[in-house]
Each structure stands twice: as C-alpha cells, then as structure tokens.
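Participant: Provide a 3D model corresponding to the input given below.
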Amino acid sequence: MIRIVLVEDQAMLRDSLVCTINAQQDMEVVAAFANAADALEATRRTGATCALLDVCTENDSSGIVAARLIKEEMPDVRVVIMTGLPEITFVDGARKAGVDSFVYKNVGTGELLGIIRSTMEGYSTFPWRSSASSPTAWSFPKSR
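Facilitator: Purely as a prediction, here's the structure:
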C-alpha cells in the first residue's frame, strides 16, 4: 500500500485528490493539509511512504523546502512535487532537494496516479521543454 501525505493549498483540489487517491486499491492518503511546513512531521507521524507536495502552499511555505527536509531525514520516502506554475527554477530546485518526481498540474489524474506508482517503483519523472515550448514529462530509472 502506498501511504501518501498530501500537501495542496487549494481546498477543492486537495479534496478531489484525496477522493481520487483513496479510490485506488493500492493507495491511501494518510494526511492532507494546506501548509508544507507540516509535511515533515506528518510524514514521520503517519509512516507515509510517499509525499505529494505542491510547490507553493499556505503561509508562503515551500513544498521544495519540505521535500529537502523529508529526503534528508527519511531518504526512502518518495517525494513527488507538483505545481501549476511553469517556472523552470522550481524544477531545478526540486532536483537539488532530492525530489524523486516533478509534475505540472495540467496532467490528468490518471497520469498523476501513474507517476506516483512509477516513482514508488524507483522511476523518476521530470518535465522538459520540447521545441514547441510546452512542458512534457519523461520517466527514467532514478540513479541510486
């Protein structure tokens, strides 16, 4: 079972993701909230195996900072960062923080669920810009 801590500051999206994820046979949201500053403690407390973190959250808290703290303390926890903002520095910052995968919120829920599953299997997904300048994602085995 993939045990997920979810951080998303938009309540409607957070609630929708909780319902979608909990409807999966192999996934469960063990904590969901709006502030990334709470992610490390929630991951510790719940024994989560995955953290799905928005980049920009309540109180100007950063999912990327939370990801770095989680990976430093619990390197086996997989971290997926998501954002709706096509800011390339977020991708670079996520890589430096040790994030396992990065996804833009313009993907469908089926694709997001697939990215979570592949990340848990050791693959890493990060966007890149094609010649048309639209974000595209590629998955590849994460080097250990």
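Participant: CA only for contacts and neighbour counts going forward, please
Facilitator: Fine.
Participant: All the helices of the chain, residue numbers only.
Facilitator: For the chain, applying DSSP state H gives helices covering 11-22, 39-46, 63-73, 88-97, 109-120.
Participant: give the contact list for the closest residue to residue 116 other than its chain neighbours.
Facilitator: Nearest non-adjacent residue to residue 116, counting by C-alpha to C-alpha, 6 or more residues apart in numbering: residue 80, 7.1 Å away. When contacts are counted by C-alpha atoms under 8 Å, 6 or more residues apart in numbering, residue 80 touches 50-53, 99-103, 116, 119.
Participant: Second input sequence below; structure requested for side-by-side comparison:
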Amino acid sequence: MVKLLIVDDHAVVRSGLMMLLNGKNNIEVIGEASEGDEAIQKAKELNPDVVLMDLSMPHGKDGLTATQELHALMPNISILILTMHDDEEYLFRAIHAGASGYILKNAPHEDLLGAIESVSSGNAYLTPSATKVLMSGYLDRVKKGDNADSFAILSEREKEVLEWIAKGYSNKDIAEHLVISVKTVESHKSNLMEKLGLKTRPELVKYAMKKGLLHFE
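Facilitator: Purely as a prediction, here's the structure:
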C-alpha cells in the first residue's frame, strides 16, 4: 500500500484528490496539509511514502521551500509536485529542491495515478511537457555546438554566479551570499550570457545542469 500525504492550500482540491486517489492503485491517503510547515510536521508524524505537493501556497510556506526542507529531513520520502505551472524554471527549481516528479493539475487522472506509482517505486516522473522542455534544451545546446571549452572560458566568479542562478536565487540574494553589489551580479550574468551565447535565465539553468553544477541525490 502506498501511503500518500496531500498538500494543497485549497480544501476543495484536497477533498477532490482524496476522493479520486484513496483506494485506487493500492493508494491510501493518510493525511492532508494546507501549507509547507504543516506538510513537514504531518510527514514527520505519518511517515508517508509519497507527498503530493502543490507549489503555490500563499498563506504559508510555499511548496518549493517545503520540498527542499522535507527532502533534507526525510530523503526516503518521494515528493511529487502537482501544479498548474507549466514553466521550465519552476520545473528545474523543483528538481533541484529534491522532487522525484513533476505533473500538471490538468493531467489525466490515469497519468496522476501512474506518477504516484512511479515515484513510490523509487523512479522519477516528469509530465510529457516537462520531458519536452528537457529534451529541447539538450538539442538546442547540441545545435549550438556546446562543448567543454565554453565552460573553460568562464571566470571563477562567473561560475559561482552561474551556480547560484541555477539554484533559483535572485540577483539580490546572490549579491548577499557573495558579498558583492547587485550591479556586479547583473554584470556577471550579462557576461555569462554573452560568453555562452544564451539569452534567458532558464537557459542558464539548463546549461548549469548539463555542466553538473546542480547535484541531485
């Protein structure tokens, strides 16, 4: 039996998911939470196999932060992100935070059941659109002729800034961590994009993943 904890700030959504999932495909819903801190506490009390985690919970700790903290505290629990955000930056940040899977709220019920089964077995699950994002990023880099030399031309400080960007930190946060000005961070970011031939922050995240700057357990 797969023990499931549902985390969403909307009571109606939680009730609907419970009715949909409880008793299906060997799933038992053992609890629910409305925000991140409550989710972590319930996970400690109930020790679920899978946590079904929403990202946007404005009246408490958000899903990304809760995922990161819960993964650090209880790495044996699989966290499946269930969200409306079909956005590559959210996807990469969720993976880096320790999520085992990422699926959209508009996905068919059968896909959600399959995703829970997959992550409970220790496998990863990505919604088809997320898989397409990853593949697209890889193919784009291949077409651009990306190789080891592109990383070699970066300064040590630029590599540091790239790593913090990839982890989802804002320019202000990076400046505080590295004890430099926000203007200097923006300058390093601009230089990174010029040297690597990239145009957006998500492209920098993809590049960092390819170069092994993000480490997943």
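Participant: What's the TM-score once they're superposed?
Facilitator: After superposition, the two chains reach a TM-score (TM-score structural alignment, normalised by the length of the first structure) of 0.83; 133 aligned residues with a C-alpha RMSD of 1.9 Å.
Participant: before we move on, the earlier item: looking at the contacts of residue 80 of the first structure, spot the one nearest residue 76 of the first structure.
Facilitator: Nearest to residue 76 of the first structure among the contacts of residue 80 of the first structure: residue 50, at 8.9 Å, using C-alpha to C-alpha.
Participant: Thought residue 5 was touching the closest one, still the case?
Facilitator: Yes: using C-alpha atoms under 8 Å, residue 50 of the first structure is in contact with residue 5, at 6.4 Å.
Participant: for residue 150 of the second structure, what are its contacts?
Facilitator: 195-196.
Participant: separation between it and residue 14 of the second structure?
Facilitator: 47 Å (C-alpha to C-alpha, to the nearest Å).
Participant: what do you get for residue 58 of the second structure?
Facilitator: Going from residue 58 of the second structure to residue 14 of the second structure by C-alpha to C-alpha gives 16 Å.
Participant: Neighbour count: those two, which is higher?
Facilitator: Taking other C-alpha atoms under 10 Å, residue 58 of the second structure and residue 14 do not tie; residue 14 has more neighbours (19 against 10).
Participant: these two touch, right, that one and residue 35?
Facilitator: No: using C-alpha under 8 Å, residue 14 of the second structure makes no contact with residue 35, being 11.7 Å away.
Participant: Would you mind listing the residues touching both of the two?
Facilitator: What both residue 14 of the second structure and residue 35 touch, as defined by C-alpha under 8 Å, 6+ apart, is the set 7-8.
Participant: Relative to residue 57 of the first structure, how far out is the residue positioned nearest the centre of the first structure?
Facilitator: With distances taken as C-alpha atoms, centre = their mean, residue 80 lies nearest the centre of the first structure, 2.4 Å away. Distance of residue 80 of the first structure to residue 57 of the first structure, given as C-alpha to C-alpha: 15 Å.
Participant: Aligned to residue 92 of the first structure, what sits in the second structure?
Facilitator: For residue 92 of the first structure, the aligned residue in the second structure is residue 92 (criterion: TM-score structural alignment).
Participant: got the contact list for that match?
Facilitator: 205-206.
Participant: what do you get for residue 37 of the first structure?
Facilitator: 61-63, 66.
Participant: Nothing else from me, thank you.
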